[in-house]
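A.B. asks: sequence first, then the predicted structure, then my questions.
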Amino acid sequence: METDEGTRWLSDAEQRAWRVHLEVSKLLTHRLERDLQPFGLTMNDYEILVNLSESDGRRMRMSDLAAATLQSKSRLSHQITRMEKAGLVRRESCEADRRGLFAVLTEHGWTTMREVAPHHVASVRRNFVDRLPPEALAALTEALAPVASHLHAERGRP
């Protein structure tokens, strides 16, 4: 459907697809977040732990971590402060750039990551992966890849 202004409104099928995507995204995020609560973690905490655990030396520049987690530098700074108080991460100065800071996974953070990861993966499997037959999962991956590609490209713009 098109208006006089040229807006391409969503068809009924497009509207259903969009709405189910939003519903699944919200419900799945809520469920995964709830499953992390017994460990005292949020999804943001977990995402930071994953990024740090997969980085060389289990450390990342704060600016790179902010970009990887799609958080503002200010928001990430508050998040890291909270995680520092919990003993999960620490900040270290960057020798090469006196203004730069690293977020570093502590031994406690690494232990926490190793403890929580199997529970998180089980939750992802129980609430998402195992709900779809393998061919639907493959089709979903293929269908969403161009959207992810487009959005990654858009991030590169100022």
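C.D. replies: Arrived safely. Numbering: from 1, shown residues only.
A.B. asks: only C-alpha atoms from now on, for both contacts and neighbour counts.
C.D. replies: Fine.
A.B. asks: which parts of this protein are helices?
C.D. replies: Using DSSP state H, the helices of the chain run over 12-36, 43-53, 62-68, 73-85, 107-127, 134-155.
A.B. asks: next one: the longest one to chain centre, how far?
C.D. replies: Offset of helix 12-36 from its chain centre (Cα atoms, centre = their mean, to the nearest Å): 15 Å.
A.B. asks: ok, the residue nearest the centre of the chain - contacts?
C.D. replies: Nearest to the geometric centre of the chain sits E47, at 5.2 Å (Cα atoms, centre = their mean). Listed by Cα atoms under 8 Å, 6 or more residues apart in numbering, the contact set of E47 reads T69.
A.B. asks: next up, a structure to set beside the first:
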Amino acid sequence: MATKRIIDDDRLTAVGLLVEVHRGLTNKFATRLAHHGLSENELEILLRLGRTPNCQLRMSDLAAQTSLTTSGVTRVVDRLERGGLVNRASCDTDRRGTWAVLTDAGLERVTAAVAEHIEDVDRWYTGLLTPEQLSALVEALRIVRDTVRPEAVAGVAEAARARPRIAATSP
């Protein structure tokens, strides 16, 4: 009987499949996002702001939640701010802190992009699974995410407590 080689370990297969799926989905999603004038990073920031209480997060929390560096988040928010999709506001509790606040125009843009993006998500990802498989996958991914990236929800509770600093409108 042949011994199983360590390089054939199912744990390596699981990690490899996750990486391959991420790369494949990123490629599948890119075209439609470009149609809306958004990069993957811009969509992620707009979604994170839009799905957070008061549609605002501190810049440092955005960096912690994403795969971007602090300077990377600053560059993306700069572009979004120039486009009227995000505003910056000072943080009452931390003079060094700055909020990124989704504008009405930003919410409209991300909503329009997501309306089509969700079709791609369903076509290439969630629609391939049964409801039970999807539920189990989401639960499993949360367990892993909460262990390896607990900062992925950084600042959400603070954003819920903070009063909005500026109106979420476009200039």
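C.D. replies: Nice, thanks for sending it over. The model shown is predicted, which means the values in this text are computed figures rather than measured ones.
A.B. asks: how alike are these chains, TM-score-wise?
C.D. replies: The TM-score (TM-score structural alignment, normalised by the length of the first structure) is 0.79; 150 aligned residues with a Cα RMSD of 2.6 Å.
A.B. asks: sorry, back to before: the residue nearest to the centre of the first structure matches what in the second structure?
C.D. replies: Aligned by TM-score structural alignment, E47 of the first structure pairs with E44 of the second structure.
A.B. asks: ok, now how distant is that match from G106 of the second structure?
C.D. replies: In this view, E44 of the second structure and G106 of the second structure are 12 Å apart by Cα to Cα, to the nearest Å.
A.B. asks: burial check on E81 of the second structure, number of neighbours?
C.D. replies: E81 of the second structure has 20 neighbours, counted by other Cα atoms under 10 Å.
A.B. asks: look up how far V138 of the second structure lies from it.
C.D. replies: Applying Cα to Cα, the value for E81 of the second structure to V138 of the second structure is 32 Å.
A.B. asks: do V15 of the second structure as well
C.D. replies: Using Cα to Cα, one gets 16 Å for the distance from V15 of the second structure to V138 of the second structure.
A.B. asks: so what's F39 of the first structure up against?
C.D. replies: Taking Cα under 8 Å, 6+ apart, we find F39 of the first structure in contact with V116.
A.B. asks: distance-wise, check it relative to H30 of the first structure.
C.D. replies: Distance, F39 of the first structure to H30 of the first structure, by Cα to Cα: 15 Å.
A.B. asks: ok, now L137 of the first structure?
C.D. replies: 21 Å.
A.B. asks: quick one, which of these two is more surrounded?
C.D. replies: Set side by side, L137 of the first structure and H30 show more neighbours around L137, with 15 against 12, by other Cα under 10 Å.
A.B. asks: residue in the second structure matching R114 of the first structure?
C.D. replies: Using TM-score structural alignment, the partner of R114 of the first structure in the second structure is T111.
A.B. asks: how many residues are close by its match?
C.D. replies: 15.
A.B. asks: what do you get for V121 of the first structure?
C.D. replies: Residue neighbour count, defined by other Cα under 10 Å, stands at 13 for V121 of the first structure.
A.B. asks: over to A136 of the second structure?
C.D. replies: Neighbour count for A136 of the second structure, taken as other Cα under 10 Å: 12.
A.B. asks: ok, back up a step: quick check: the match of E47 of the first structure vs V73 of the second structure, distance?
C.D. replies: In terms of Cα to Cα, E44 of the second structure sits 11 Å off from V73 of the second structure.
A.B. asks: try L57 of the second structure
C.D. replies: For L57 of the second structure, the distance to V73 of the second structure - Cα to Cα - is 12 Å.
A.B. asks: now G106 of the second structure
C.D. replies: In terms of Cα to Cα, G106 of the second structure sits 16 Å off from V73 of the second structure.
A.B. asks: more neighbours: the two, which one.
C.D. replies: G106 (25 against 22).
A.B. asks: S123 of the first structure is in contact with L32, isn't it?
C.D. replies: Yes - if you go by Cα atoms under 8 Å, S123 of the first structure and L32 touch, sitting 6.6 Å apart.
A.B. asks: G50 of the second structure against L102, yeah?
C.D. replies: Yes - contact criterion Cα under 8 Å: G50 of the second structure and L102 qualify, at 6.6 Å.
A.B. asks: please enumerate the shared neighbours of the two.
C.D. replies: Shared contacts of G50 of the second structure and L102 (Cα under 8 Å, 6+ apart): Q56.
A.B. asks: among these two, which residue is more densely surrounded?
C.D. replies: Taking other Cα under 10 Å, G50 of the second structure and L102 do not tie; L102 has more neighbours (32 against 20).
A.B. asks: could you list every residue that touches the more buried one?
C.D. replies: Here L102 of the second structure is in contact with L46, L49, G50, C55, Q56, L85, V86, N87, A168 (Cα under 8 Å, 6+ apart).
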